[in-house]
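Engineer: Quick one, what's the 3D model for this:
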Amino acid sequence: MEQIRKNQLTKKDTQKRLMKRLSAPHPAALILTLSVLALGVLMVLSVSIGVSDIGWRTIIDSLFAFDETNTSHVILRDLRIPRILAASLVGAFLAVSGVIMQALTLNPLASPSIMGVTSGSAFMIAIAFAFYPESTYFQLIFWSFAGAALGAGMVFTIGSFSKRGLTPVKLALAGAAVSALLQSLSTIIALHFNVARDISFWFAGGVAGVRMESVRLVSIIALGGLLAAFALSRSLTIMGLGEEMAKGLGIRIGWIKFISTLIVLILTGAAVSIAGTVGYIGLIIPHITKKVMGMDYRWVIPSSAVFGAGLLVIADIAARTINQPYETPVGALTAMIGVPFFLVLARKEGRG
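Structural biologist: Predicted coordinates for the structure are as follows:
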C-alpha cells in the first residue's frame, strides 16, 4: 500500500514538473486578458455597424432604457445583439473543437470542417427538414449533434482502411471525401423534397437572423462543453507528448478520449445549429494560438475560445460591409482565409 502511494506521489510530482516546463515563458495571462478586452471592443464596434446607422447614445439607451416603439432599439435588441453573441459563441465553439481534435489525433490538419463533422451536422439537419418538418429548434440541435457523430465516425472508419495507418494527410483526405459526399447528399435531399430554401442558410453559413432564444438555448448546452474542455486541458497537454508517456504518468487515455470526443460533438453540433457550416476556424485558430501561447493547453484552450470568437466577429462585420446592403456568407469569407492555410499545412505535412 505504501509503495502504491509512493508511485502515485511520484507521478503527481512528475506531472507538476512537466506542466511547469511546458508553461509558456511569456506573460500568457496578460496576453489572454488583452485578448478578452480586444474581443469586447470588437463586439461593441460590431453593434454599431450595419445598413442602419445607429449612434452610441442609441445603443446605450436600448440597453438601459429599451423603447419598443423605437425602431433602432428593436433592431439592436432583436437583431444585432443576438447576432454578435452568436458569432462570438460559434467562433469559440469551433476553435476549441479544433484544438481538441488536433490534440487527440496529433494531427495538425484536424478540424471540424475538414474531418466531416460540420458536413455531417448539416446533412442531418437536411434530413430533419425533409422528413420531420415540424421539428422544434431544440430538436434540430440534437439532429445536429447526431450528424456530427455520423461525419466523424465515417471519416475515421474510412481512414482506418489505410494500410500504413492514419497519417495526417490521409485523414484529411478521408475527411474531404466524406464532406463532399455528405454535402452532395444534402443537396439531393434539399432539391428532391423541396426544402432547399429552408436549409440554404446552413449551407452558406452565417449568423444573420439569429434570435436570442436560440442563443440562450445553445449556450446553456455548449458552455458546459467549454467548461469540460478547460477541465481536461492538463490531461490534453500531457497527451500531446505521446500516449506512452501519458500512460506512464497516470493519464487514463481511453476516458480522456471519450470525454473529449463528446465535447467536440457537442460544441460542433451547437455551432452548426446556430450558424451552419462555417469552416476553417477550427483549423486556423489552434495553430495561431499555439504559436502565441505555447503548448500548455491550460492557456491554449481559453485563448483559442477568445481568438476564435474574435475571428468570427471580424468575419461577420466584413460580411455586413463588403457588399451593402446585401450580405456576404460568413462561410465564404472564412474559407477564403482557411483554404490557403490548409494547403500550406497539407504541403508541409506531406513532405514530413
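
Engineer: rest of the way, CA atoms for contacts and neighbours
Structural biologist: OK.

Engineer: Give me the three-state assignment for N194.
Structural biologist: coil (DSSP: H, G, I helix; E, B strand; the rest coil).

Engineer: Which residue lies nearest the spatial centre of the protein?
Structural biologist: The centre of the chain sits closest to L94, judged by C-alpha atoms, centre = their mean, with a distance of 0.5 Å.

Engineer: Excluding chain neighbours, give the residue nearest to that residue in space.
Structural biologist: If the residues on either side of it in the chain are set aside, L94 comes closest to G282, at 5.0 Å by C-alpha to C-alpha, 6 or more residues apart in numbering.

Engineer: Name the helix or strand for that neighbour, please.
Structural biologist: G282 is part of helix 281-293, with elements assigned from DSSP states H and E.

Engineer: Buried residues of that helix, list them for me.
Structural biologist: Residues 281-287, 289-290, 293 are the ones in helix 281-293 that count as buried (16 or more other C-alpha atoms under 10 Å).

Engineer: again with stretch 209-221
Structural biologist: Those would be 210-212, 214-215, 218-219, for stretch 209-221 by 16+ other C-alpha under 10 Å.

Engineer: can I get the buried residues of helix 281-293 in JSON lines with distance to L262?
Structural biologist: Converted to JSON lines, these look like this (distance: C-alpha to C-alpha, whole Å):
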{"residue": "I281", "distance to L262": "19"}
{"residue": "G282", "distance to L262": "16"}
{"residue": "L283", "distance to L262": "19"}
{"residue": "I284", "distance to L262": "22"}
{"residue": "I285", "distance to L262": "20"}
{"residue": "P286", "distance to L262": "19"}
{"residue": "H287", "distance to L262": "22"}
{"residue": "T289", "distance to L262": "23"}
{"residue": "K290", "distance to L262": "23"}
{"residue": "M293", "distance to L262": "25"}
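
Engineer: please give me the structure for this one as well, since I'd like to look at both together:
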Amino acid sequence: MTSTVPQPVASTPAQLPQLRRGSVRGLVVLAVLLVLAGLVSLAVGSRPISLGTVIDVLFHPDGSDASTIVHDLRIPRTVLALAVGISLGIAGALMQGHTRNPLADPGLLGVEAGAAFAVVIGISVFDVQDLTGYAWFSLVGAGLAAAAVFAIGSTRGGPDPISLVLAGTAVSALLMALTQAVIIRDVKALDEYRFWAVGSVSGRGMDVFWDVLPFIVVGLILAAMSASSLNLLQLGDDVASSLGLSPMRHKVIGVLGVMLLTGAATAACGPIGFVGLVVPHVARHFAGVDYRWVIPYSGFIGGLLVVGADVIGRVVVRPGELQVGIVMALVGGPVFIYLVRRTRMVRI
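Structural biologist: Model prediction:
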C-alpha cells in the first residue's frame, strides 16, 4: 500500500486576500459623480433651474435671477456641503483606524459637544448672533474639548484607543449637560442654538467656508501623513515599533487631523451625525483595507453623501426643506442599527 504526501496547493491571486482593491479609476468615477451631484445641487431648489441654464450662468454670470440664485445662494451651500462631507468622511476613517473600532465616530473625541457648548456660551455671554461668530466659537470649543479628551485618554505610550473612547464619552456627557444647563436658563440662547445645532448648509455664505478652509487643509495634510502608518498600526503597537514606526508620533498626527477636520466641519454647519460613522464602511467595501485608498475614498464618498443629502432635503418637503442633519439622521440611524447588529464588527 502506497501513501501519498499531500502537495501544497499554490494560491492563485483570486484566492489571496485582496488588501488593495482601490484604484485611481475608482477615484475618477467618484470625482465625476461629485461633479454631477454638484450640478444637480445648483439646479434643485424652491425654484428649479435647468442644467443648461446652470452651466451657462456658472461660466457667464449675467445678473439675471437664475445667475443670482446660483452664485449667491447655491454655490456657497454646495461648496460647503462638499467640504464638510470630505472632512467628516476622512475624520471618520482616521478615527476608526486609530481606535481599531469599526463603530468609532469623530464625535467620540468630544469635538461636537465642545463646539456646541462654546456656541451656547458665545450666544449667552458674548451676544454672538451671526454664523461667522458661531464658527469661531465652535472651532475654539472643539479644539479645547478634543485636547482635554486627548490629554485624559493618553498614556506614556501615546493615545490609547480604549481610553480615548471612554474619555470622549465622559467629556461629551459633561459638556452636553453644561450646554443644557445654559439654554434652560436662557431662552434667547435656546432659540439661537436650535438654529445652529440642527446641522445645515443653508444660509451660509462663502465667508464661513473661507474661515474654516485653513483648518480643513491642515487636517487633510495630517490625514495624508497618517495613511500609510495606519496600515502598520492595525497590527498593534509592538509590531509597528518593531518595523521602525513610532506609534505615539503617528497617533498624535492622526488625532490632530481628526480634531481639525471635525472641528472645522462642525463650526461651519453645526453637528452632522453619522457621516463619519457610515462613510468609512462604504469606502472599505470598495477600496479594501489599505488606508492609503480608504482615506481618499472616504473623502469623496463623504462629499457625495452630504451633497446628496442636501439635495434630498430640498425635494422631499418642497417648497420647504429639511436640513442636512435631519436627512443624515433619517438615513444614518438605520445604518447604525445594522452595524450594531453585526456584533462581529465591534471587536477592538
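
Engineer: TM-score for this pair?
Structural biologist: For this chain pair, the superposition-based TM-score is 0.83 by TM-score structural alignment, normalised by the length of the second structure; 325 aligned residues with a C-alpha RMSD of 2.9 Å.

Engineer: about what we covered before: give the aligned equivalent of the residue nearest to the centre of the first structure in the second structure.
Structural biologist: For L94 of the first structure, the aligned position in the second structure is occupied by L88, per TM-score structural alignment.

Engineer: After the helix or strand containing that match, heading C-terminal, what element do we hit next?
Structural biologist: Assessed by DSSP H and E, L88 of the second structure sits inside helix 75-99. Under the assignment DSSP H and E, the closest C-terminal helix or strand after helix 75-99 of the second structure is helix 111-126.

Engineer: compared with the first structure, how much does that following helix deviate?
Structural biologist: Comparison of helix 111-126 of the second structure with the first structure after fitting gives an average deviation of 1.7 Å (mean C-alpha distance after the TM-score superposition for the first structure).

Engineer: Run through the residues that contact the aligned partner of D316 of the first structure in the second structure.
Structural biologist: Following TM-score structural alignment, the counterpart assigned to D316 of the first structure within the second structure is D310. By C-alpha atoms under 8 Å, 6 or more residues apart in numbering, the contact list for D310 of the second structure reads 41, 81, 201, 322-324, 327.

Engineer: So what does I81 of the first structure match up with in the second structure?
Structural biologist: Under TM-score structural alignment, I81 of the first structure pairs with I75 in the second structure.

Engineer: Relative to V182 of the second structure, how far out is its match?
Structural biologist: Look at I75 of the second structure and V182 of the second structure: by C-alpha to C-alpha, to the nearest Å, they are 35 Å apart.

Engineer: mean per-residue distance, the helix holding L88 of the second structure to the first structure?
Structural biologist: So helix 75-99 of the second structure averages 0.8 Å relative to the first structure (mean C-alpha distance after the TM-score superposition for the first structure).

Engineer: three-state assignment of the residue mapped onto M295 of the first structure from the second structure?
Structural biologist: In the second structure, M295 of the first structure lines up with V289, judged by TM-score structural alignment. Of the three states, V289 of the second structure takes coil according to three-state DSSP.

Engineer: Is V289 of the second structure in contact with L19, as I believe?
Structural biologist: Yes - using C-alpha atoms under 8 Å, V289 of the second structure makes contact with L19 at a distance of 5.7 Å.

Engineer: which residues of the stretch 101-250 of the first structure fall in helices?
Structural biologist: For the stretch 101-250 of the first structure, the helices defined by DSSP state H, counting those that start in this stretch occupy 117-131, 137-159, 168-192, 196-204, 212-231, 233-239, 243-248.

Engineer: Which stretch among those approaches L63 of the first structure most closely?
Structural biologist: helix 212-231 (14.3 Å; C-alpha to C-alpha).

Engineer: what span of the second structure lines up against the closest one?
Structural biologist: Counting by TM-score structural alignment, helix 212-231 of the first structure corresponds to residues 206-225.

Engineer: mean shift of the matching stretch relative to the first structure?
Structural biologist: Relative to the first structure, stretch 206-225 of the second structure is 1.8 Å off (mean C-alpha distance after the TM-score superposition for the first structure).

Engineer: and the helices of the stretch 101-250 of the first structure as CSV, adding distance to G55 of the first structure?
Structural biologist: Listed next are the helices of the stretch 101-250 of the first structure as CSV, based on distance: least, C-alpha to C-alpha, whole Å:
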stretch, distance to G55 of the first structure
helix 117-131, 37
helix 137-159, 33
helix 168-192, 41
helix 196-204, 30
helix 212-231, 22
helix 233-239, 42
helix 243-248, 54
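
Engineer: Determine the number of other residues adjacent to R318 of the second structure.
Structural biologist: Applying other C-alpha atoms under 10 Å, we find 12 residues neighbouring R318 of the second structure.

Engineer: quick one: secondary structure of the nearest residue to it once chain neighbours are set aside?
Structural biologist: Once flanking residues are discounted, R318 of the second structure sits nearest to S46: 6.7 Å by C-alpha to C-alpha, 6+ apart. Classification of S46 of the second structure by three-state DSSP places it in coil.

Engineer: In contact with the residue mapped onto L178 of the second structure from the first structure: list those residues for me.
Structural biologist: Matched by TM-score structural alignment, L178 of the second structure corresponds to L185 in the first structure. Counting by C-alpha under 8 Å, 6+ apart, L185 of the first structure makes contact with F123.

Engineer: Repeat that for G270 of the second structure.
Structural biologist: 116, 196-200.

Engineer: Over to R77 of the second structure?
Structural biologist: With C-alpha under 8 Å, 6+ apart, R77 of the second structure has these contacts: 201-205.

Engineer: which one of those residues sits closest to I121 of the second structure?
Structural biologist: Nearest member of the contacts of R77 of the second structure to I121 of the second structure, counting by C-alpha to C-alpha, is R204, at 20.8 Å.
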